[in-house]
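Participant: quick one: sequence and predicted model below, then my questions.
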Amino acid sequence: MDFSTTIYDSTVHDNYYAATDSGSLISATQLNAFMNQLLSTIDLATLGSVYFHQLHQHLNIANVSLSDYDSRLVYGKLTDTNAVHVELSLPMCQREADGLTKYVYYAFDKEPGPQARAKLAHFHQFFSQQLNHALEFRRLKQIATKDTLTGLGNRNGFNDSFSRLICRAHRHEQSFGLLVIDLDNFKQINDTRGHREGDSVLVNVATQIAQSLRGEDEAFRFGGDEFCCLLDCQTTTQLEAAASRLQSQIRSSTFLRRFNVTVSLGGAIFREQDDVNALFDRADSALYKAKESGKNTYQAA
């Protein structure tokens, strides 16, 4: 579709509205400012926010939604379902790998006129190009921060998340917890049943760990049979409860019981002076004590 000449209205199917010459509607200064703002970030969530605020300077727009990519990416005020509003859906320039077209959704409190529609089409054309760059950046970042076998975060992902949490801790004086997890007798599984079965065990353990976590918690695989979790815990009591929940989840797996798989865990709560190494070393030392005490148990630093 040529975005400079047509715009799709999702409220009237198969209906396209011709746009007037957008060059007469947007000055070179306005367009340069708009482009400079879009080019200031390649982070998907930030880009959506920047785009909405730029649109809001030129159009009477209620919200912008990127829900085809992530349901959380909605910017502006939530539209009252009982109120009369106009929704426009503009397709992305680039189709997905599955051949489907994704859309950006725009909501207005009242019917936008031809000039407003022309401006929106013009702005959307530039935004869709930058959005494609942000999506590719997100894809590459996910590759760089995800463990390919289990789908959990890897060491790079752990470092990114830790940096974010330590900033939050310093800003809001809100602590967090770390669990370091090791499978008991995993080497025996690889030696007697082979690495394919060993990989199946690792994938199942990762699934059990992820299912035991709450929304704010994150799980990672460091390699081999080493896992860890960053948890929204402020006290050792909360951390122990999380460890108990995880061990219970592991025990509930029929698949893992076939292999007699258990886990040993060490935990630590973030302290103000901690960096990533200090916190991890404390939790790792606690894990070592758990292994030495007979395995299949939890120790706190």
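Facilitator: Great, that's in hand. Numbers count the residues shown, from 1 in each chain.

Participant: going by C-alpha atoms from here, please, whenever you check contacts or count neighbours.
Facilitator: OK.

Participant: what's in contact with stretch 43-53?
Facilitator: Residues outside stretch 43-53 that contact it (Cα atoms under 8 Å, 6 or more residues apart in numbering): 37-38, 41, 63-64, 66, 73, 75-76, 127, 131, 134-135, 137-138.

Participant: try it against this one:
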Amino acid sequence: MQTLDLIDSRAYEYNAFKIFESGNTENTQRKLALMEQLQCTLELDNILNIFAMEAAKYISLSGLYFTQGDVRTAIRGSRQGKAERQFSLKLNNEFLGVLTYAINTPISVANNKILEELHQYIIHPINNAIKYKNAMALAMQDSLTGLANRRYFDEQLKRAMHHANRHKRQVGLMVADLNKFKIVNDTHGHNIGDEILKSFAKALQVSVRDSDSVFRFGGDEFAIIVEEASEQSLYVIEMRIKDAISNDALLTKYNVSCSLGYTFMNRADDEKSFFERADQALYKQKHGRPLTLSIV
């Protein structure tokens, strides 16, 4: 891996018109077209793909990647090259992320200079895309528990059902709520109620697989989408939830238990019928023994 290059775009140096001061008319038009394309999307992978088409005119690359913490994206068809070249991007002296080129031949000094200039075009679109991504993540998150919210559940359920139909897999849906939560909340106050909800959310999170998704709808209502599901996998999740609740000091202190209901998707389901069947299973379970799952 070669030495990191710092590309620093300070506010007083950046000027959209200054970029086009040098070069012939054809180059100026091409640069303007690139800038317009990059500013027409807020999706990081689209930005990277557009940019890679221009960068590929100057270097032989087999992949292009952008990373910033947990944010990672790559151009379509990226694969390992003979070497890698990394550029650290900065905006107003603040670290933005790292561009990694998978290259097949060394980058010449002249083309390295061109890349550094081209990076000025991608810095602001990347920054806008990251802000947009973060804003969307917050919009999909339950502020109390940190779980995904009902809005995100609707999107993920649709995606999971489509994936299951396409690949002939089984997807399970579990819904859960706390027993007599209102009494606990009214007796001990909303602060304790909030802490109980957060503890229960953690109990659900530690009980599922990495491929499963946990959501809070509001109040004490939760749901779990279980992909690649089987009766065995749902039973294991049930037992883990039971253990997690019994091992949580706060939930044990206030004698918190939950009811669960689940069902599997069938080929005639839409999102509404799938959820309603799981909700009916929960309703039946509320009138029976907590934590015994029902198949409908």
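Facilitator: Nice, I can see it. For clarity, every value in this text was computed on a predicted model and none was experimentally measured.

Participant: any idea what the TM-score comes out to?
Facilitator: Superposed pair, TM-score by TM-score structural alignment, normalised by the length of structure 2: 0.82. Supporting alignment: 281 aligned residues with a Cα RMSD of 2.9 Å.

Participant: I'd like to know which of the contacts of stretch 43-53 of structure 1 are buried.
Facilitator: Applying a neighbour-count criterion of 16 or more other Cα atoms under 10 Å, the buried members of those are 38, 63, 64, 66, 73, 75, 127, 131, 134.

Participant: what's the most distant pair in those residues?
Facilitator: Longest distance between any two of those is 19.9 Å, between 63 and 134; criterion Cα to Cα.

Participant: what separation is there between residue 92 of structure 2 and residue 21 of structure 2?
Facilitator: 22 Å (Cα to Cα, to the nearest Å).

Participant: more crowded one of these two?
Facilitator: Each of residue 92 of structure 2 and residue 21 has its neighbours counted (other Cα atoms under 10 Å); residue 92 has more, 13 against 10.

Participant: hang on, the more buried one packs against residue 123?
Facilitator: No - look at residue 92 of structure 2 against residue 123 with Cα atoms under 8 Å: they stay out of range, at 10.4 Å.

Participant: between the two, which contacts overlap?
Facilitator: Counting by Cα under 8 Å, 6+ apart, residue 92 of structure 2 and residue 123 have no common neighbour.

Participant: residue range for stretch 141-153 of structure 2 in structure 1?
Facilitator: Under TM-score structural alignment, stretch 141-153 of structure 2 corresponds to residues 146-158 of structure 1.

Participant: show me where the stretch 1-150 of structure 2 has its helices.
Facilitator: For the stretch 1-150 of structure 2, applying DSSP state H, counting those that start in this stretch gives helices covering 25-38, 44-55, 109-139, 150-167.

Participant: mind reading off the mean deviation between the second one and structure 1?
Facilitator: Plainly put, helix 44-55 of structure 2 ends up 4.0 Å away from its match in structure 1 on average once the two are laid over each other (mean Cα distance after the TM-score superposition for structure 1).

Participant: then the last one?
Facilitator: Relative to the matching residues in structure 1, helix 150-167 of structure 2 has an average distance of 1.7 Å after the fit, by mean Cα distance after the TM-score superposition for structure 1.

Participant: any idea which helix or strand comes after that helix?
Facilitator: Remark: after helix 150-167 of structure 2, the chain's next helix or strand is strand 172-178, criterion DSSP states H and E.

Participant: how far out from the middle of the chain is that following strand?
Facilitator: 22 Å (Cα atoms, centre = their mean, to the nearest Å).

Participant: other SSEs contacting that strand?
Facilitator: strand 221-226, strand 258-264, helix 271-286 (3 or more Cα pairs under 8 Å, 6 or more residues apart in numbering; DSSP states H and E).

Participant: what does the first one rub up against?
Facilitator: When you say that, I think you mean strand 221-226 of structure 2. So strand 221-226 of structure 2 is contacted by 157, 160, 171-178, 211-217, 234 (Cα under 8 Å, 6+ apart).

Participant: again, only this time at 7 Å
Facilitator: 171, 172, 173, 174, 175, 176, 177, 212, 213, 214, 215, 216 (Cα atoms under 7 Å, 6 or more residues apart in numbering).

Participant: by how many degrees do it and strand 172-178 diverge?
Facilitator: Per axes from the mean of the first three to the mean of the last three Cα atoms, to 10 degrees, the angle that strand 221-226 of structure 2 makes with strand 172-178 is 160 degrees.

Participant: which part of structure 1 lines up with the following helix or strand past strand 221-226 of structure 2?
Facilitator: Using DSSP H and E, the helix or strand that follows strand 221-226 of structure 2 in sequence is helix 231-246. On the basis of TM-score structural alignment, helix 231-246 of structure 2 is assigned to residues 236-251 in structure 1.

Participant: average offset between the matching stretch and structure 2?
Facilitator: By mean Cα distance after the TM-score superposition for structure 1, the fitted stretch 236-251 of structure 1 averages 2.6 Å away from its aligned residues in structure 2.

Participant: buried residues in that stretch?
Facilitator: Using 16+ other Cα under 10 Å as the test for burial, stretch 236-251 of structure 1 gives 236, 238-240, 242-247, 249-251.

Participant: same check on stretch 32-42 of structure 2?
Facilitator: Neighbour counts over stretch 32-42 of structure 2 (16+ other Cα under 10 Å) mark 32, 34, 35, 38, 39, 41, 42 as buried.

Participant: count the neighbours of the residue nearest to residue 68 of structure 2 when sequence neighbours are not counted for me.
Facilitator: Leaving aside its sequence neighbours, residue 68 of structure 2 sits nearest to residue 97 (Cα to Cα, 6 or more residues apart in numbering; 4.6 Å). Neighbour count of residue 97 of structure 2, defined by other Cα under 10 Å: 20.
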